[in-house]
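Enquirer: sequence plus predicted model, see below.
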Amino acid sequence: MKLNKASELIRLRIALIIGGCLVVGFMVADYMLLPADMHQLYTFDRLLLQLPIIFLMVAGSYWRGFAQYKHYLFTFLLIALTYSNYWLIWVCWHNFKFDFPYEGTILYAYYCVFALGIPFKMALMASTVNVIGFAVLMYIAPVYGDRVLISTAFVSGSLFVCAYAKYRLDRGLALLEKTNHKLLKLSKYDPLSNLLNRRALREESTKLLAFSRRHNASIAILMIDLDDFKKYNDSFGHQQGDEAIRRQSAMMKAVFKREADILGRYGGEEFIVVLSGVTEAQVKERCEALLQAWEDEEMPHAKDAKHNNMSCSIGAVLINNTESTNIDLLIDDADKALYQAKEAGKACYVLSPRR
């Protein structure tokens, strides 16, 4: 995330510098258009007003709070550049009776909105302020003669088209981001339990094992299985079976609350929890808490089930030396411990000896 923010700031600085270079480039063309006696005025506006504002923004981008306020600053930049242009149009007309072109007003808007990323609401606000300013300018200084109305309409239309285009772009990007988030969630999470799916579970567990290895920390894997789940499904139906899986998921989230705890649905009624940096006492405590959660739930089971109420069995493995193991071996050990728990009567846990 920090890298992305740094890259975005670099991109914005480059965009600002390019904007300054464009102003200089247009100066060359404008000098050829303007009468010689207006060059000093024009140079003052561009070199002492517009360019300093732009490069002040470049310098401000090194401020720690720039990213938080950048949209406000760029909106101010757009309005400031536009009104400096209005001032130049007015002075050129008032002092020299020269109708300086207004196209820069439109260019500033499109560049600030799309190159600097001013969001829609601020783009709309800036467009409104700039249109009002242009209308007032045309009222007090009818620079373009019989073209005043069409010029005002053209500037107004161009600025509001710019704002509307930004609205469509922002909306499209928001929908795309929302869709990508949904796709990412579908690719990583089991839709029924809202836990990690088997593939994502293995990926995250492998990362946690590597972390434990680097930091010489213990790692534990718990394999959890709902007891006599097929009998429950046959007796109460698959919808109730789905509800039992959701309840198992909720219980796991209530017991395993650490940010680093990895919870996943391994398949069917089987679940896996991966823990790092835990002791044997902590693993036992969490196994007992999970078993107790089902006891407190008092969900009636099938008549031919081992226990009257729904329960789960847990097989757990805890190791301190992670150098010579991998996730598949640990899951296999937890599965063997789960089998022992089933053989011991279900609704219990078995913790493999510490290795």
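Expert: Structure's in. What do you need?

Enquirer: okay, CA-based contacts and neighbour counts for the rest of this
Expert: Fine.

Enquirer: please, which helix or strand holds residue 266?
Expert: strand 262-267 (DSSP states H and E).

Enquirer: give me the buried positions along that strand.
Expert: 262-266 (16 or more other Cα atoms under 10 Å).

Enquirer: contacts for that strand, please.
Expert: 190, 193, 195-198, 201, 204-205, 252-253, 271-275 (Cα atoms under 8 Å, 6 or more residues apart in numbering).

Enquirer: which ones among those map onto strands?
Expert: Under the assignment DSSP state E, these contribute 271-275 to strands.

Enquirer: so which residues of the chain form strands?
Expert: Secondary structure of the chain by DSSP E: the strands cover 219-226, 262-267, 270-276, 312-319, 349-351.

Enquirer: any chance of the ones you listed in JSON lines, with distance to residue 16 too?
Expert: Shown next, in JSON lines, are these (distance: least, Cα to Cα, whole Å):
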{"stretch": "strand 219-226", "distance to residue 16": "50"}
{"stretch": "strand 262-267", "distance to residue 16": "44"}
{"stretch": "strand 270-276", "distance to residue 16": "47"}
{"stretch": "strand 312-319", "distance to residue 16": "56"}
{"stretch": "strand 349-351", "distance to residue 16": "62"}
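
Enquirer: nearest to residue 164 among the ones you listed would be which one?
Expert: Closest to residue 164 of those is strand 262-267 (Cα to Cα; 44.5 Å).

Enquirer: and the buried residues of strand 262-267, which two are the farthest apart?
Expert: 262 and 266 (11.9 Å).

Enquirer: my read: residue 135 touches residue 152, true?
Expert: Yes: Residue 135 lies in contact with residue 152 (Cα atoms under 8 Å); the separation is 6.3 Å.

Enquirer: here's the one I want to compare it with:
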Amino acid sequence: MKLNKATELIRLRIALIIGACLVLGFTVADVLLLPSSMYSLYFFDRLLLQLPIIAVVVVFSFWHRFAQCKQFLFTGLLVALTYSNYWLIWSCWHEFQFAFPYEGTILYAFFCVFALGIPFKLAVAANTINILGFLALMWFAPVYGDRVAISIAFVCGSLFICAYAKYRLDRSVSMLKESNDRLLKLSKYDPLSDLLNRRALRELSVKLLALSKRHKVSMAVLMLDLDDFKKYNDNFGHQQGDDAIKLQADIMRSVFKRDTDILGRYGGEEFIVVLSDITKQQVAVHCDALLDKWKQKNVVHADGAKHPTMSCSIGAVIASDLRDITIDKLIDKADQALYVAKEKGKARTELVTYER
């Protein structure tokens, strides 16, 4: 994330420098067209107003809070550059009766909105201010004679198109981001339980194991299985079976709340919890909490089930020395412990210590 922010900051600085280079480029081109008597006025606007304005924004880009206010700075930059251009148009007309072109107004808008990324609402605000300024300029200084009306229409239309195009672009990017977020969630989370799916569960567990080894802390794996789930599903239907799966996930989330706790649906009615830096006593407390919460729910089970209400069995393993241990070995030990818990009557916990 920090790397992405740093890259974006560099990109924005480069864009600002490109903007300054464009101003210089147009300066060279304009000088070839302007009469020499206007040079001092023109250079004052370009070199002592516009370039310093851009330079100030570049300097602000090194401020630690630049990321929080950059959009407002860029919006201010757009308005400042545009009105410096209006001042030049006004001055050229009143002092030399020269009709300086207004195209810079449009260029600044498109550059700041799209190259610097001014968001839609601020683009609308800036372009509205700039349109009002151009209308006032044409009212008090009809620079373009019989072309005033078409000039106003062209400036207003161009700035409107700029803002509308930004709206469409922002909307498309937002929709794409939402789609990517949904796809990312689908790739990592089980849609029914909203817990990690098997692949994501294993990936995160491998990373947590590596971290636990590095810090030389313990690790535990719990495997949970809903007791007689097939009988419940056959008796009450798949919808209530799905509700039982969701309830198991809710109970797990209510017990395991640390940021490092990994909760996932392993498949069917089987779930896994992976814990780091935990004691055997703490694991036992968590397992008891899981069983107690199922008792509190008091969900009536199907006829023929081992227990009258819905319950789960838990197989748990804890390892203090993690050398040469893999996540698959821990899951296998937890699965074996779960089998023992089932054999001993279900709705109970079988907690073992990993032995080499």
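Expert: Noted; the coordinates are in hand. Keep in mind the model is a prediction, meaning the values are calculated, not measured.

Enquirer: and the TM-score between them?
Expert: Overlay of the two chains. TM-score (TM-score structural alignment, normalised by the length of structure 1): 0.99; 355 aligned residues with a Cα RMSD of 0.6 Å.

Enquirer: ok so, going back, now the contacts of strand 262-267 of structure 1: which count as buried?
Expert: Applying 16+ other Cα under 10 Å to these flags 190, 193, 195-198, 201, 204-205, 252, 271-275 as buried.

Enquirer: out of the residues you listed, the closest to residue 165 of structure 1 would be?
Expert: Nearest to residue 165 of structure 1 among those, with distances taken as Cα to Cα, is residue 190, at 38.0 Å.

Enquirer: could you measure from the residue nearest to the closest one when sequence neighbours are not counted over to residue 65 of structure 1?
Expert: Spatial nearest neighbour of residue 190 of structure 1, chain neighbours left out: residue 197 (4.7 Å); criterion: Cα to Cα, 6 or more residues apart in numbering. Distance of residue 197 of structure 1 to residue 65 of structure 1, given as Cα to Cα, to the nearest Å: 39 Å.

Enquirer: same question, residue 143 of structure 1
Expert: From residue 143 of structure 1 to residue 65 of structure 1 the distance is 41 Å (Cα to Cα).

Enquirer: over to residue 122 of structure 1?
Expert: 19 Å.

Enquirer: neighbour-wise, which of these two wins?
Expert: Per other Cα atoms under 10 Å, whichever of residue 122 of structure 1 and residue 65 has more neighbours is residue 122, with 17 against 10.

Enquirer: which one in structure 2 is aligned with the more buried one?
Expert: Alignment note: residue 122 of structure 1 maps to residue 122 in structure 2; criterion TM-score structural alignment.

Enquirer: dump the residue contacts of the nearest residue to its match once chain neighbours are set aside.
Expert: Using Cα to Cα, 6+ apart and skipping residues adjacent in sequence, the residue nearest residue 122 of structure 2 is residue 75, 6.6 Å away. If a contact means Cα under 8 Å, 6+ apart, then residue 75 of structure 2 has 112, 118, 122-123, 126 as its contacts.

Enquirer: how about 10 Å then?
Expert: Taking Cα atoms under 10 Å, 6 or more residues apart in numbering, we find residue 75 of structure 2 in contact with 109, 112-113, 116-119, 122-127.

Enquirer: list just the nearest of those residues to residue 234 of structure 2.
Expert: residue 119 (54.6 Å).

Enquirer: any idea how far the closest one is from residue 73 of structure 2?
Expert: 12 Å.

Enquirer: how about stretch 310-328 of structure 2: buried residues?
Expert: 310-322, 327.

Enquirer: likewise for stretch 2-16 of structure 1?
Expert: 9, 12-13, 15-16.

Enquirer: inside helices: which ones of those residues?
Expert: 9, 12-13, 15-16 (DSSP state H).

Enquirer: what would those look like in CSV with distance to residue 57 of structure 1?
Expert: Listed next are these as CSV, based on distance: Cα to Cα, whole Å:
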residue, distance to residue 57 of structure 1
9, 11
12, 10
13, 8
15, 11
16, 8
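
Enquirer: in TSV: the ones in strands among the contacts of strand 262-267 of structure 1, plus distance to residue 88 of structure 1.
Expert: Formatted as TSV, those follow (distance: Cα to Cα, whole Å):
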residue	distance to residue 88 of structure 1
271	71
272	70
273	69
274	68
275	68
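
Enquirer: quick one: contacts for the most centrally placed residue in structure 1?
Expert: Geometric centre of structure 1, nearest residue: residue 177, 7.9 Å, by Cα atoms, centre = their mean. Neighbouring residues of residue 177 of structure 1 by Cα under 10 Å, 6+ apart: 171, 183.

Enquirer: separation between it and residue 190 of structure 1?
Expert: 21 Å.

Enquirer: same question for residue 106 of structure 1.
Expert: Residue 106 of structure 1 is 50 Å from residue 190 of structure 1, by Cα to Cα.

Enquirer: now the longest helix anywhere in structure 1 against strand 262-267, angle please.
Expert: Across structure 1, the longest stretch assigned as helix under DSSP H is helix 148-188. Helix 148-188 of structure 1 and strand 262-267 are oriented at 70 degrees to each other (axes from the mean of the first three to the mean of the last three Cα atoms, to 10 degrees).

Enquirer: how far away from the center of its chain is helix 148-188 of structure 1?
Expert: Distance of helix 148-188 of structure 1 from the chain centroid (Cα atoms, centre = their mean, to the nearest Å) equals 18 Å.

Enquirer: which of the contacts of strand 262-267 of structure 1 sits closest to residue 21 of structure 1?
Expert: residue 204 (47.9 Å).

Enquirer: what sits against that closest one?
Expert: 196, 210, 260-264, 274.

Enquirer: now do residue 159 of structure 1
Expert: 105-110, 123-124, 126-128, 130-131, 153, 165.
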